[in-house]
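Student: 3D model of this:
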Amino acid sequence: MTEEYTQLVEQLTQTALDFSLEILAALAILIVGIFVAGRVAKYTDKLLTKSGKVDTTLKPVIVKIIRYTIMIFVLIAVLARFGVETTSIIAVLGAAGLAIGLALQGTMQNIAAGFMLLFLRPLKVGEFVDADGISGTVEEISLFITHMTTVDGLYLSVPNSKLWSATVTNYSRNSKRRTDMAIGIGYGDDIAKAEKVALAVLSGDSRIHKDPAAQIIISGLGESSVDLNVRYWTDSGDYWPTLSDNRRAIKEAFDKEGISIPFPQRDLHIISDVKAKA
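Tutor: Model (predicted):
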C-alpha cells in the first residue's frame, strides 16, 4: 500500500512538473510573441512613415493586421504546447472566416474597395472629385466608407465599393487645368476685334499661364450669335476665381469697345391668306 501511494505521489509530482514546464514554455512563447509582434509592428510603422508612399489612413490598418497575424500564430503555438491539435483549429478558423465572409459580403466588398482606394489612390484627402455624379472634397477614407463635403457644405458618406466602381474625375490631382469659357458675339460684330480684346484682357491676368498661350476658337454659329470658345491654362486652385473675374472683365471690355453679346431672339414672319372683304 505504501509503495503504491509513493508511486502515485511520484506520478502526480512528475505530471505537475511536466505541466508546469509546459505552462512556463507557453508563457515564454506568449511573452516572446507579444514582444516580437510589438517590435515588428513598431518597425513597420516607422518604415511606412519614412517611405511616405502609404496613405496615413492605411498605415495603422497595415500595422494592426501584421500585429494580429503574428499573435494568431503565437496563440496557435501556445495551444500546441498543451497538445491541442492545431490543424483542427486552423480548419475551424478557416471555416469561420468563410462563413463570416459570406454573411458580410457587402461589407467585405467595401473593405476590399477601401484597400484598393488606399493603395492605388485615385483620390486622396483634400482633393475635389466627382464619381458618377457624387462630387465633393474628400475628408477621410476609411476601410468601409469615404467621407466627403460638397461645395455647399453638405456631408456625404459614400460606400467605398460605389466609389471604386465609378469613373472618378479628380479636379485637384493635376497642378494646372484648362478653362473653356463660352462667349457669344453678334453677327454684325468684328470677330478679329473681339478676339483681340478678349486676349488683351487675359494677358493682364498674372494667374493665367503664358505657356501654353491662351487661344480663342470659333466653336459654332448659333441662332443669334457667333460662339467663341476662350481657352487658357491656370493653376487648378485658380480655376473658379479666374473664370469669374475674366468673364466680368471681358464683358466690360466688350461693352467699352461696342462689341455686343446678343441674347436669344426669334424673327417671326406672319403670313395671312385672309382676303379683304369687298
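
Student: going forward, measure contacts between C-alpha atoms and count neighbours the same way
Tutor: OK.

Student: what packs against the lengthiest helix in the chain?
Tutor: Counting by DSSP state H, the longest helix found in the chain is helix 2-51. With contacts defined as 3 or more CA pairs under 8 Å, 6 or more residues apart in numbering; DSSP states H and E, the packing partners of helix 2-51 are helix 58-81.

Student: tell me what whichever helix or strand comes after the helix it packs on is packed against?
Tutor: Downstream of helix 58-81, the first helix or strand assigned by DSSP states H and E is helix 86-103. For helix 86-103, the packing partners by 3+ CA pairs under 8 Å, 6+ apart come out as helix 58-81.

Student: From the contact counts, what lies against the helix it packs on?
Tutor: In terms of contacts (3+ CA pairs under 8 Å, 6+ apart), helix 58-81 is packed against helix 2-51, helix 86-103, helix 105-120.

Student: Try it again at 6 Å.
Tutor: Applying 3 or more CA pairs under 6 Å, 6 or more residues apart in numbering; DSSP states H and E, we find helix 58-81 packed against helix 2-51.

Student: Just the angle for the helix it packs on relative to helix 58-81, thanks.
Tutor: Between helix 2-51 and helix 58-81, the angle comes out at 170 degrees (axes from the mean of the first three to the mean of the last three CA atoms, to 10 degrees).

Student: Let's see this one next, to set against the first:
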Amino acid sequence: MPDLNALEQYLPLIIDYGTKLFLALVIFYVGRFVVARLVAVVQRVMLARQMDETLVKFLCSILNWVGLLFVVIAALSQVGINTTSLVALLGAAGLAIGLSLQNSLGNFAAGVMLIIFKPFVKGNFIDAGGAMGTVDSIGIFTTVMTTPDNKEIIIPNGAVIGGNITNFSARPTRRVDMVFGISYGDDLREAKTILEEIIAADERVLSEPAPVITVGSLGDSSVNFLVRPWANAADYWGVLWDTTETVKLRFDEAGITIPFPQMEVHLPQPAETKENA
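Tutor: Take a look at the predicted model:
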C-alpha cells in the first residue's frame, strides 16, 4: 500500500510534467514544420524577383536558424525552464561574435550590396579593389577575378565596394584613345592624311560615333595628334595594338619621324668672356 500511496502522491506531478513535455515536443515539431514552410515561401518569393541564388540561400539559411532558435526557446519555456537567462546569454554571445567578426560582417554587407545593385556581373572585365581582371564569381564575403595573365585574385567585398569600380564591359562600345607625335619639321597635313587612311581602313572602327583625328597639343619636342576611334568592347585591344603598329610602319614609309624627347640647354656666357669678345 505504501507504493500506491507514493504513486498517488506523485501522479499529479508526473501528469503535469508529462503534459508539459508532450506540449514542448508538439511545439518543437510543429514549429520546425512552420519554419521550414516559411523559409520555402520566402525563398520562392526572392527567386521570383530574380535575386542572386547565392544570396537567397544565405538569407534563407539565416532565417531557418533564427526560426529554429525561437522554436527551441518556446519549447524549453513550455517545459518550465527559465529562458530569460538563456536569451541574455545568447545575446551577449552574439554581441561578442559580432565585435570579433566586424570585418567579416562588413564584407558580408558589401557582398549583399554587390549582389543586389549589381555594378558588375560574372564575366565582366573590371578594375576594383586595386586589381583588374575578369569576374569569375561574386560571393557573400569575397569576389574572385582572373587577371589577363591568368592569375586568380580573391578580393574582400569591403575593398571592392569601398573604392571606385571601373566596369570595362558595362557598355557595348569603347573609345580607343591614342596619341602620336611627329617632328615639327614634318608635313602636318600628310601625317593627318595617313592617320585618317589607317582608321578608315580598319573595319573594326565604328562609323558612329565618328572617329576624331586632330592636333591635340604642341609639345616640347613634337606635334601631338589625338586619334580617338570607337570600336566594339571586344575589339578594343586589337584596334589599339594594330593601329599603333600600322602608324609606325606608315610613318617610316613616308619619312615622318616620331621624335625622342628633346631638350635645348642654353648656357649663359660669363661676363669676362663677353667683354673680351
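
Student: Can you pull the TM-score for these?
Tutor: The TM-score (TM-score structural alignment, normalised by the length of structure 2) is 0.83; 272 aligned residues with a CA RMSD of 2.9 Å.

Student: and the longest helix of structure 1, how far out from the chain's middle?
Tutor: The chain centroid and the centroid of helix 2-51 of structure 1 are separated by 45 Å under CA atoms, centre = their mean, to the nearest Å.

Student: ranges for the helices of the stretch 101-250 of structure 2?
Tutor: Ranges of helices within the stretch 101-250 of structure 2 are 102-117, 157-161, 188-201, 236-254, based on DSSP state H, counting those that start in this stretch.

Student: Out of those helices, which one sits most buried?
Tutor: With neighbours defined as mean count of other CA atoms under 10 Å, those peak in mean count at helix 157-161, which reaches a mean of 21.

Student: Structure 1: matching residues for that one?
Tutor: Aligned by TM-score structural alignment, helix 157-161 of structure 2 corresponds to residues 160-164 of structure 1.

Student: got the contact list for that stretch?
Tutor: Asn110, Ala113, Gly114, Phe144, Ile145 (CA atoms under 6 Å, 6 or more residues apart in numbering).

Student: Repeat that for stretch 185-193 of structure 1.
Tutor: In contact with stretch 185-193 of structure 1 (CA under 6 Å, 6+ apart) are residues Ser225, Val226, Ser260, Ile261, Pro262.

Student: Ok, stretch 259-278 of structure 1 next?
Tutor: Gly184, Ile185, Gly186, Ser224.

Student: how near is the last one to Phe19 of structure 1?
Tutor: The span separating Ser224 of structure 1 from Phe19 of structure 1 equals 97 Å under the rule CA to CA, to the nearest Å.

Student: Check the first one too.
Tutor: Spatial separation of Gly184 of structure 1 from Phe19 of structure 1 under the definition CA to CA is 92 Å.

Student: For the two, indicate the residue with more neighbours.
Tutor: Gly184 (21 against 14; other CA atoms under 10 Å).

Student: Looking for the alignment partner of the more buried one in structure 2.
Tutor: Looks like Gly184 of structure 1 aligns to Gly181 there (TM-score structural alignment).

Student: Which residue of structure 2 sits opposite Ser251 of structure 1 in the alignment?
Tutor: For residue 251 of structure 1 the amino acid is Lys, not Ser. With TM-score structural alignment as the criterion, Lys251 of structure 1 pairs with Lys248.

Student: ugh, typo on my part, it should be Ile217 of structure 1
Tutor: Ile217 of structure 1 maps onto Thr214 in structure 2, by TM-score structural alignment.

Student: now Leu120 of structure 1
Tutor: Using TM-score structural alignment, Leu120 of structure 1 pairs with Phe117 in structure 2.

Student: same thing with Thr242 of structure 1?
Tutor: Match for Thr242 of structure 1 (TM-score structural alignment): Val239.

Student: repeat for Ile100 of structure 1
Tutor: Under TM-score structural alignment, Ile100 of structure 1 pairs with Ile97 in structure 2.

Student: And for Thr69 of structure 1?
Tutor: In structure 2, Thr69 of structure 1 lands on Val66 (TM-score structural alignment).

Student: ok, now Glu195 of structure 1?
Tutor: Match for Glu195 of structure 1 (TM-score structural alignment): Lys192.

Student: Span of stretch 113-133 of structure 1 from start to end?
Tutor: 19 Å.

Student: Off-centre distance for that stretch?
Tutor: 1 Å.

Student: likewise stretch 161-179 of structure 2?
Tutor: 14 Å.

Student: tell me which residues in that stretch are buried?
Tutor: Ile161, Ile165, Asn167, Phe168, Ser169, Thr173, Arg174, Arg175, Val176 (16 or more other CA atoms under 10 Å).

Student: All set now, cheers.
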